[in-house]
Each structure stands twice: as C-alpha cells, then as structure tokens.
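>>> heads up, no residue letters with this:
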C-alpha cells in the first residue's frame, strides 16, 4: 500500500495532441550509447515545435525519473535543435507510449533511513567534453529527489569530475 503518482492521462492526451497515439513503443528512452551534440551541417528542426514538446517532457520528468536524464540531455539543444535531436525526442515519446502507466510509488516502510547515490560521467559530451553528474536520494526506501546536470567546466580527471 502507498501513494502512486502517475500521469497516464497527461501522456495519452500529449500523444493525441502530437498525433502519436498509434506510434510503435520504444523499449528505452534513448538509443544506448547515443551521444547528442550540435552538428553545424545537420538539418535544422522546427525550433518552436521542439521547445513545446521538450517543455512538456520536462513537466513529465517530475514524476518520471526514468526519463529525467534523457529529457535533460535533449533540453540542452532548445536554441539550436537539429533533426537528430528531434529524433531523440520522438524516441522518448515512443518510450512513454509503452510505459504510460509508470510513475513514482511512495510506500510506508519500517525505517526512515536516508540513502544518496551519486555518479558522474567523466567527459561524456562529444561536443564540449563536459562531465555530467547526477544523484538520487531515498528516504525510507522512497525516491524523494533526483538530479542530473552537466558541469560548467571541463574536468581533467574522473576524480575532479566526481568532486
């Protein structure tokens, strides 16, 4: 027993709004090991459409930690979206189609132990070589906060990235 926060109706309405109700679901929100960066010669995507869709994905990420990192990745290209960025957004949407009933469950447990897990991807961005750090925190076994953020400077070692 517990509280389950789900935005299934929002996702289904979103799919209908963008004409993807009948799309084929994807197993993962992003292609494994896919690196997104700005290619100057790549085909430009519709910036207004990109910003509207990514904005809705940002809203969904508040109750869908499984897409939070990937939405953060595609949101880095809001001002210069290319077609391969839009393709990554469509992939996230296709993943949501297959997992529309997902969300966050808060359960009563017999403890209130706090746990925090942290990781860093050292120099993982092809375009600027900046590291991405992330964390999530559990209280009583329930997810209470999470974050993924690109660091502001280029680090020279994995130790420096994690610090």
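That came through, no problem. Just so it is clear, the model here is predicted, and its values are computed rather than measured.

>>> from here on, contacts and neighbour counts on C-alpha atoms
Fine.

>>> buried ones in the longest helix seen in the chain?
With secondary structure taken from DSSP state H, the chain has its longest helix at helix 83-98. Buried residues in helix 83-98, counted by 16 or more other Cα atoms under 10 Å: 84-86, 88-97.

>>> Need the residues that contact that helix.
Applying Cα atoms under 8 Å, 6 or more residues apart in numbering, the external contacts of helix 83-98 come out as 11-12, 15, 21, 23-30, 36, 42-45, 50, 54, 67, 70-71, 74, 77.

>>> Give me the distance between that helix and the centre of its chain.
Averaging C-alpha positions (Cα atoms, centre = their mean, to the nearest Å) puts helix 83-98 11 Å from its chain's average.

>>> Now do the contacts for residue 67.
By Cα under 8 Å, 6+ apart, the contact set of residue 67 is 29, 61, 92.

>>> ok, now how distant is the last one from residue 58?
From residue 92 over to residue 58 the distance is 11 Å, taken as Cα to Cα, to the nearest Å.

>>> Tell me who's in contact with residue 62.
residue 68.

>>> Helix or strand: which one has it?
Counting by DSSP states H and E, no helix or strand carries residue 62.

>>> what's the spacing between it and residue 7?
10 Å.

>>> ditto for residue 37
Remark: distance between residue 37 and residue 7 (Cα to Cα) = 30 Å.

>>> now do residue 25
According to Cα to Cα, residue 25 and residue 7 sit 17 Å apart.

>>> go on, residue 45?
Applying Cα to Cα to residue 45 and residue 7 gives a distance of 28 Å.

>>> do residue 33 as well
28 Å.

>>> Comparing the two, which residue is more hemmed in?
Set side by side, residue 33 and residue 7 show more neighbours around residue 7, with 16 against 6, by other Cα atoms under 10 Å.

>>> then this one, side by side with the first:
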C-alpha cells in the first residue's frame, strides 16, 4: 500500500468479465480484467486531458472503401496481448464479418456496415423493444438549451446512454446532429434532455439495421460537402458546422461541430467551415493509402454559402485553396449558392 499524495482521492475498481467469441459465434475464451472507475474522475481536478492510441474511424472507413473499390480480400486478425511492450501473437479469424461491434456484409454491390445488434442492445437496455418508433431523431426547432426542468437524480444513466449513441453514430450519419446536441448536456442533464434521448432510441426502433454502403463500383474521387448555421447555439451564440466527405459514392467522414469561437457575421462562419472541410480533406489525403496522390481520380470541394459581404478573409480561404491546388493537381473547389446534390448513401 502507498500513501495518497496531498489533495488526491483514491478511485475504486472492479472486475470486468467478458466472453470472447469466434467469428462463427462459438465461445473462444473467457476474459477477466481489473479496471479503474475512470468515470468518477472530474475534468480539471483529477485530469486535464485524455489520450487513447486508437485508429480514427475515418481511417477505418477510408481503408475499407478503398479495399472494396479495388476488390481486395479482407480478413480480420486477433492480437493476443493487451500490453504495449509484450510479444504479439496474431490469429487469422477469417473473412471480415464483425469487428468492434460493427457488422460487415459483402455483396457484389459493395461492403455494408451496420451496428444492428448494438442498436438492439441499446433499445433493449432502455426497455423500448415494444415502443412505437419515432419518425425523426430530434424535434425541429427544439429548445433543449433552455430546458427548465429538474436535474436527473442519476445522471450516470444519461451519460451511459449518450456514450453508446456516440459510438452508434460510427455507421449512422442520421444521428450526427442529434447526438451532437444531446452530448452537450452530459454534465448536468435534465428530464427534458433524457426525454429527447429516449426519442433518439425510439427512432432507432424504426430501423435498427440502417448503416452505410461502401460501393464496389465507386471510383477514387474525393468529394467534400459542407454548410454552417450562424449563431445556432442559443447559449454561446457560436455557429454550427456540418460536413460530409465521400470517396467516390461511399461516405467516409461526417461531423456536426460547434465552432470554437463566435463569428461576427454569417460570412465569417462560412469562412470557418470552409477551412474545416479543407483540413478534413487533407487528413484523408495524407493517409498511408494515398501517399501516391495520383491514385485519386479527382478531389472536389463543394461549398454552400450565403455571402453578404466580401472581405480579406475570403482571400485567405482562396490562398488555402490555391495551396491545395498547387500541391494536389487533381484538386478543384466548387463554391456557389446552389451546389449540386451529394451522391446517394444507398
């Protein structure tokens, strides 16, 4: 036993037991691990930042989309080791069918990714298997930021459910906005926020098997679509940015994000999201799959905007576009009030 440092508190722990399965559903082995109650830590008191050395899902989806387009074989591996400096023992589990809670189905049309089992587990956990499905995940013109109800007696239930919905959005583009809105209230959730989260679960009840299709006939043209909503947050008055990136006809990256600073005009908000989507395109381009940029057929950026004024910030954005066009010969930007429609998801 060791003494605690001054002004520090001890965290509890528990044993977690898990059954690990083979790809055919049979039991491989039983696992047990002692874990610390990290959820009892408070930001700014027990920690200041977090870091997890895991791959971004954008990287995973980009790799799978490329493999599908090039008709590569996909196998899944299991590494029998949980320590950074231990010996690695890899096992081939066969053709990729299920990984990280994501179900994979391959057909002549492409690779379909969904989290049906995970979604049904969420619905079952909340007790809504017999509930009537909702037509949309969140109400239009909601006022959740101005909720006046009482705080939840057990906010841990809200945080657990939101954590599961955040991971479900890995294959559900339709949850991006609602999950973004509801995750802002995880620290002090109220009854109105819980009811809105239950609505999301009821929406899942209508189609738990929805997902994304990475098409096999898709080319390697990179397209980005973005838009913003000026001063969308009624509390902070910050603007909301949304983007969607396609590799050919396959969606690989999407996000709804509140801008970090207040924009003094809708024009300034437009400039900011232009920069965000440009950076996201560059991230995809610098993945190992595309070290040779000539592998990409085309790189397009589509921007929807409503410019009411023109100033030097637009010139700064044009300089950024010019830099990408200079470094990437296949890159081109299309900026207009009425952009073409994005490709279908299915």
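In hand now; what should we look at? Bear in mind the structure is a predicted one, so any value in this text is a computation, not a measurement.

>>> TM-score for the pair, please.
TM-score for the superposed chains, counting by TM-score structural alignment, normalised by the length of structure 1: 0.94, backed by 162 aligned residues with a Cα RMSD of 1.3 Å.

>>> Would you mind giving the buried residues of helix 83-98 of structure 1 as CSV with distance to residue 155 of structure 1 added?
Listed next are the buried residues of helix 83-98 of structure 1 as CSV, based on distance: Cα to Cα, whole Å:
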residue, distance to residue 155 of structure 1
84, 27
85, 25
86, 29
88, 27
89, 28
90, 32
91, 30
92, 29
93, 33
94, 34
95, 33
96, 34
97, 37
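
>>> Looking at those residues, which one is closest to residue 2 of structure 1?
Closest approach to residue 2 of structure 1 among the buried residues of helix 83-98 of structure 1 (Cα to Cα): residue 96, at 23.1 Å.

>>> Map that closest one onto structure 2.
Under the alignment (TM-score structural alignment), residue 96 of structure 1 pairs with residue 204 of structure 2.

>>> before we move on, what about residue 65 of structure 1?
In structure 2, residue 65 of structure 1 lands on residue 173 (TM-score structural alignment).

>>> which residues touch the closest residue to its match other than its chain neighbours?
Of all residues not flanking residue 173 of structure 2 in the chain, residue 254 sits nearest, at 7.0 Å (Cα to Cα, 6 or more residues apart in numbering). Contact analysis of residue 254 of structure 2 by Cα under 8 Å, 6+ apart lists 173, 176, 242-245.

>>> For whatever residue of structure 1 lines up with residue 254 of structure 2, pull up the helix or strand it's in.
Aligned counterpart of residue 254 of structure 2 in structure 1: residue 146 (TM-score structural alignment). According to DSSP H and E, residue 146 of structure 1 maps onto strand 142-150.

>>> mean distance, that strand to its aligned residues in structure 2?
With mean Cα distance after the TM-score superposition for structure 1, strand 142-150 of structure 1 departs from structure 2 by a mean of 0.7 Å once superposed.

>>> For that strand, buried residues please.
By neighbour count with 16+ other Cα under 10 Å, strand 142-150 of structure 1 contains the buried residues 142-143, 146, 148, 150.

>>> ok, now stretch 168-181 of structure 2?
168-173, 175-181.

>>> aligned partner of residue 69 of structure 2 in structure 1?
In structure 1, residue 69 of structure 2 lands on no residue (TM-score structural alignment).

>>> list the contacts for residue 69 of structure 2?
110, 215-220.

>>> cool, and residue 110 of structure 2?
Shown in contact with residue 110 of structure 2 (Cα under 8 Å, 6+ apart): 68-69, 213-217.

>>> per the alignment, it corresponds to what in structure 1?
Per TM-score structural alignment, residue 110 of structure 2 is aligned with residue 2.

>>> Would you mind measuring from that match to residue 136 of structure 1?
Counting by Cα to Cα, the gap from residue 2 of structure 1 to residue 136 of structure 1 is 20 Å.

>>> Also residue 157 of structure 1?
Distance of residue 157 of structure 1 to residue 136 of structure 1, given as Cα to Cα: 23 Å.

>>> what about these two, which has more around it?
For residue 157 of structure 1 and residue 136, the more surrounded residue by other Cα under 10 Å is residue 136, and the numbers stand at 16 against 12.

>>> Tell me what angle the helix or strand that contains the more buried one forms with strand 142-150.
Here residue 136 of structure 1, judged by DSSP H and E, is contained in strand 132-139. With axes from the mean of the first three to the mean of the last three Cα atoms, to 10 degrees as the basis, strand 132-139 of structure 1 and strand 142-150 are set at 170 degrees to each other.
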